[in-house]
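Undergrad: Sharing a model prediction with you, sequence too.
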Amino acid sequence: MEELDPLDGEPVSKTKRKQAMQDKQDLGRALVELPPDRLKRLLGKVELSETLSGALLEYQRLPKREAQRRQLQYIGKLMRDVDPEPIQAALDVVNGASAAENAKLHRRERLRTLLLENEAVALADIAAHWPQADLTHLRQLRRSALKEQEQNKPPKSYRAIFQVLKELEEGGAAAATGDDAGEEA
């Protein structure tokens, strides 16, 4: 039975099928070129078969180029049966290419800058969005970050502020998701 194009109901041409397979193999190549820690993080976010996950991890352990080439062909074969969209979305997030991730990053950076410039306004904004936030800890980090800037020291506290904001944002998203699930039940 011939495969039909979902848009127009016509049979899919051989060229389109080959292009789709090549695109999936290229996606597999992008996955194996990730550093091992990023690949493992991505595999935790996307549901893939154990065979495909194992093949991706095995590729990174192979020492020879010819063995890697054969493994990549095998990964391409396994990718034929997989929906590439969730994988591509997760890959974009891991690589930071997602517009949503970029927006979150910029929002955190603006909030951190506001915290350093105007503590009262920033803390009020943080308290409004995340009532569970430890404002005392943020004040301490702010003072330390300003002191580090004055003394030309490495920006340890400056980075810590960003991490705290990231944790608040991710924790708030998880809490909101949990609340929504509770309301539907």
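TA: Structure received.
Undergrad: From now on I want contacts and neighbour counts done on CA atoms only, so please keep to that.
TA: Noted.
Undergrad: measure residue 170 to residue 163 for me?
TA: As judged by C-alpha to C-alpha, to the nearest Å, residue 170 and residue 163 stand 10 Å apart.
Undergrad: Would you mind finding the longest helix in the chain?
TA: Among the segments of the chain that qualify as a helix by DSSP state H, the longest is helix 156-184.
Undergrad: mind listing what's buried in that one?
TA: For helix 156-184, the buried set under the neighbour-count rule, 16 or more other C-alpha atoms under 10 Å, comprises 157-158, 161-162, 164-166, 168-169, 172.
Undergrad: Also stretch 129-146?
TA: Taking 16+ other C-alpha under 10 Å as the neighbour-count basis, stretch 129-146 is seen to contain the buried residues 133, 138-139, 141-146.
Undergrad: got the contact list for residue 151?
TA: Residue 151 sits next to no residue when contact means C-alpha atoms under 8 Å, 6 or more residues apart in numbering.
Undergrad: Run through who's touching stretch 107-127.
TA: When contacts are defined by C-alpha under 8 Å, 6+ apart, stretch 107-127 is touched by residues 133, 135, 139, 142, 146, 161-162, 165-166.
Undergrad: Same check on stretch 45-53?
TA: In this structure, residues lying in contact with stretch 45-53 by C-alpha under 8 Å, 6+ apart are 43, 75, 78-79, 82, 86-87, 90.
Undergrad: take the one below as the second:
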Amino acid sequence: MSKQPDDWLDDVPDNQEEDDEEIIWVSKSEIKRDAEELKRLGAELVELSSNSLDRIPLDEDLRAAIELAQKIKKEGRRRQLQLIGKMLRSRDEDPIRQALDKLKNRHNQQVALFHKLEMLRDRLIAEGDDAMADVLQLYPQADRQQLRSMIRNAQKEKATNKPPKATRQIFQYLRELAEA
């Protein structure tokens, strides 16, 4: 009795068929891409300051490896980055990525706020009292007289080509209002 090509499945136990379906094959290229991505993540961590590293959930071994990489130069640093990438493979990288994204996003939000305050300052200097209403609406705690005085000084400085001391003061004042 010769078996047909599909008859070999009859000899395989049912649970083995299920196990074969659950196996997910990963190519070598995909493994290498993942390893490179973890090395890039490690390099980003090495570039952070000590205060920023405090905000990222790192275990002691990984933190020590990162601090060592920050001190090393050239070829030793490259090898240390590879080690950090290897260490990251055995850890859950999601909390680290989320904390890193949060740090980057916070920086981006601060830059956006500064651009908004610069535009508001420039508008105050150009339009004077017309733009004052918008500032008072945004920041009701603002001192109208102090702001008017700084605007007049900034306009005088601009007209006489003097250094923009009052312009910086307006920006600083707006920033204090925004942070309050």
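TA: Right, received. Where do you want to start? Because the structure is a prediction, the values reported are computed rather than measured.
Undergrad: re earlier: could you say what helices and strands the longest helix of the first structure packs with?
TA: Helices and strands in packing contact with helix 156-184 of the first structure are listed as helix 99-117, helix 135-150; criterion 3 or more C-alpha pairs under 8 Å, 6 or more residues apart in numbering; DSSP states H and E.
Undergrad: how about a markdown table for the ones you listed, with distance to residue 48 of the first structure added?
TA: Formatted as a markdown table, the entries for these read as follows, by distance: least, C-alpha to C-alpha, whole Å:
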| stretch | distance to residue 48 of the first structure |
| --- | --- |
| helix 99-117 | 23 |
| helix 135-150 | 39 |
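Undergrad: Nearest approach to residue 24 of the first structure belongs to which of those helices?
TA: In terms of C-alpha to C-alpha, the element of those nearest to residue 24 of the first structure is helix 99-117, at 22.3 Å.
Undergrad: got the buried residues for the closest one?
TA: Neighbour counts over helix 99-117 of the first structure (16+ other C-alpha under 10 Å) mark 108-109, 111-116 as buried.
Undergrad: From those residues, pick the one nearest residue 128 of the first structure.
TA: Looking at the buried residues of helix 99-117 of the first structure and their distance to residue 128 of the first structure, the nearest is residue 111, at 13.0 Å (C-alpha to C-alpha).
Undergrad: Which residue in the second structure aligns with that closest one?
TA: The alignment partner of residue 111 of the first structure in the second structure, by TM-score structural alignment, is residue 120.
Undergrad: name the element the residue nearest in space to the middle of the second structure belongs to?
TA: Residue closest to the average C-alpha location in the second structure (C-alpha atoms, centre = their mean): residue 104, at 1.6 Å. Counting by DSSP states H and E, the element that carries residue 104 of the second structure is helix 94-127.
Undergrad: What span of the first structure is the very next helix or strand once past that helix aligned with?
TA: Beyond helix 94-127 of the second structure on the C-terminal side, the first helix or strand identified by DSSP H and E is helix 129-138. Helix 129-138 of the second structure corresponds to residues 120-129 of the first structure when matched by TM-score structural alignment.
Undergrad: mean offset of that stretch relative to the second structure (after superposition)
TA: In this overlay with the second structure, the average offset of stretch 120-129 of the first structure from its partner residues is 2.0 Å by mean C-alpha distance after the TM-score superposition for the first structure.
Undergrad: That stretch: which residues count as buried?
TA: Buried positions in stretch 120-129 of the first structure, judged by neighbour count with 16+ other C-alpha under 10 Å: 122-123, 126.
Undergrad: tell me which of those is nearest to residue 23 of the first structure?
TA: So of these, ranked by how close each gets to residue 23 of the first structure (C-alpha to C-alpha), first place is residue 126, at 43.0 Å.
Undergrad: Now do stretch 49-62 of the second structure: distance to the chain's middle.
TA: Counting by C-alpha atoms, centre = their mean, to the nearest Å, stretch 49-62 of the second structure is centred 15 Å from the centre of its parent chain.
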